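>>> sharing a sequence plus its predicted fold:
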Amino acid sequence: MTKPIRIAPSILSADFAKLGEEVRAVDNAGADWIHVDVMDGHFVPNITIGPAVVKALRPHSEKTFDVHLMISPVDAYLEEFAEAGADILTVHPEAGAHTHRTIQTIKALGKKAGLSLNPGTPTNVLDYLIDELDLILVMSVNPGFGGQSFIDSQLRKIEDIRRRIDASGRDIDLEVDGGINADTSQRVRDAGADALVAGSATFKGGPSAYADNIAALRGEER
């Protein structure tokens, strides 16, 4: 199933002093989704934002809020982020004892469910979960910080997951996050990704550059 490429700017690279303005700016510049990285200083070595910030940002865009929960244990916070305005909730299999139950909880909250695979997480974790998922997120860096370099081995993982999605016959988004720029975006698109998370590559140059940055990530000329 061929889908248009969706660009999901990660607000981790935005100006935190004016997050609402930044969300509006990338929305107007052509972003498809708004990617929100939630980190707890425990599951990953950084602390970012919680549900109160998601709720505060929700009025600034009608685009899909793509919320990536890098927190453990994760189950206790699913309802808060759902109520705050998340449209997609993505979790890690390592973030709780019962991943299938976590996915079921997300669906019961009326949200799309995503599963994120760290660079060292094998694709066989999908064997008994893929039929429950709306999105699979491949981390092409180790999660925790923005601005890292793309890990080339993840291209094989993207190709493997693309085959799994196609074989399932289900409408599952294949998203990639980490080291995405105009060069690596082409490589991950060729490998089968259809949604790209980009932080510094989107927000570099300030608001006047956002539309050009997003077009470059799509492989388009402006």
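It's in.
>>> contacts, neighbours, all on C-alpha from now
Will do.
>>> helix/strand/coil for the closest residue to Ser149 other than its chain neighbours?
Spatially, and ignoring its direct neighbours in sequence, Ser149 is nearest to Gly179 (4.8 Å; CA to CA, 6 or more residues apart in numbering). Following DSSP: H, G, I helix; E, B strand; the rest coil, Gly179 is assigned to coil.
>>> here comes the other one, which I'd like you to weigh against the first:
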Amino acid sequence: MVGGPSILAADFANLAEDVRRARDGGAGFVHFDAMDNHYVPNLSIGPLVAASLVPRTDLPVDVHLMVDNPDNLIPMFLDAGVASISVHPEAVTHLHRVLGMIRAGGAEAGVALNPTTPPETLEWALPYLDYVLLLSVNPGFGGQTFIPETTEKIRRLREMTDLPIAVDGGINAQTAPLVVEAGARALVAGSAVYKGDPATEMRKIIESGRRAAEG
């Protein structure tokens, strides 16, 4: 079980330092949310910020593309040196081709599922995936409340595949055990990490999830 900070909640004026502080709390990756104000009602950061961050951290940078036509941005994120990229099936026309593009560029390929997008959507994409990202809030904004039905969705997906399942949205020390017990292997936390000292808060979430994983 691994945890990582969502930098959407970080201080962008001190981004590398905020990532370092979460790493000190045991973070195993960095989650990077790119939004276009079309697929989701918010605008965030893009490939140039990723290219600046990658050389400033030894953690793998995981990119979540909440954008229409992600094909246009994927090459630039690959050039930035990110480790993994996930896309939403609703936002692409040819998912097979997009996943192949990500893998051919040397990154791991993932699909992100919105709260009401059924796991069965992925049935024919599973051979081309390296992981699945389940959103336990509606995409676009940080600080939302965890949607409890996510745990059943994790169990359903776990019945379909052994791929690593990451969960993002409303993850904190209280909800982490719920998703880990259901089968999640990676926890993405933003507001809960950066509400206080990132090292302390990151450690709390990771330890809470690991205790659940150990039974």
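Nice, thanks for sending it over. In this text, all values refer to a predicted model and were calculated from it rather than measured experimentally.
>>> what residue of the second structure matches up with the residue nearest to Ser149 of the first structure?
The alignment partner of Gly179 of the first structure in the second structure, by TM-score structural alignment, is Gly170.
>>> picking up where we left off before, the residue nearest to Ser149 of the first structure: how many residues sit nearby?
Residues lying near Gly179 of the first structure (other CA atoms under 10 Å) number 23.
>>> kindly report the same for the one 3 residues further on.
Neighbour count for Ala182 of the first structure, taken as other CA under 10 Å: 19.
>>> now do the contacts for the closest residue to it other than its chain neighbours.
Using CA to CA, 6+ apart and skipping the chain neighbours, the partner closest in space to Ala182 of the first structure is Leu217 (4.9 Å). Shown in contact with Leu217 of the first structure (CA atoms under 8 Å, 6 or more residues apart in numbering): 7, 181-182, 185-186.
>>> if you set the cut-off to 7 Å instead, what comes out?
By CA atoms under 7 Å, 6 or more residues apart in numbering, Leu217 of the first structure lies in contact with 181-182, 185.
>>> now, among these, which is nearest to Thr123 of the first structure?
Ranked by distance to Thr123 of the first structure (CA to CA), the contacts of Leu217 of the first structure are led by Ser185 at 21.0 Å.
>>> how many other residues sit next to that closest one?
Look at Ser185 of the first structure: counted by other CA under 10 Å, it has 22 neighbours.
>>> give me the element it is part of.
helix 182-191 (DSSP states H and E).
>>> ok, now Asn138 of the second structure?
Applying DSSP H and E, one finds Asn138 of the second structure in no helix or strand.
>>> my read: it touches Pro115, true?
Yes. Asn138 of the second structure lies in contact with Pro115 (CA atoms under 7 Å); the separation is 6.4 Å.
>>> tell me where the second structure has strands.
2-5, 30-35, 61-66, 84-87, 108-113, 131-135, 165-168, 186-189 (DSSP state E).
>>> let's have these in a markdown table, adding mean neighbour count.
Putting those into a markdown table (neighbours: other CA atoms under 10 Å) gives the following:
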| stretch | mean neighbour count |
| --- | --- |
| strand 2-5 | 27 |
| strand 30-35 | 24 |
| strand 61-66 | 24 |
| strand 84-87 | 26 |
| strand 108-113 | 24 |
| strand 131-135 | 23 |
| strand 165-168 | 24 |
| strand 186-189 | 28 |
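>>> closest to Val49 of the second structure out of those strands?
Val49 of the second structure sits nearest to strand 30-35 of all the strands of the second structure, at 9.6 Å, using CA to CA.
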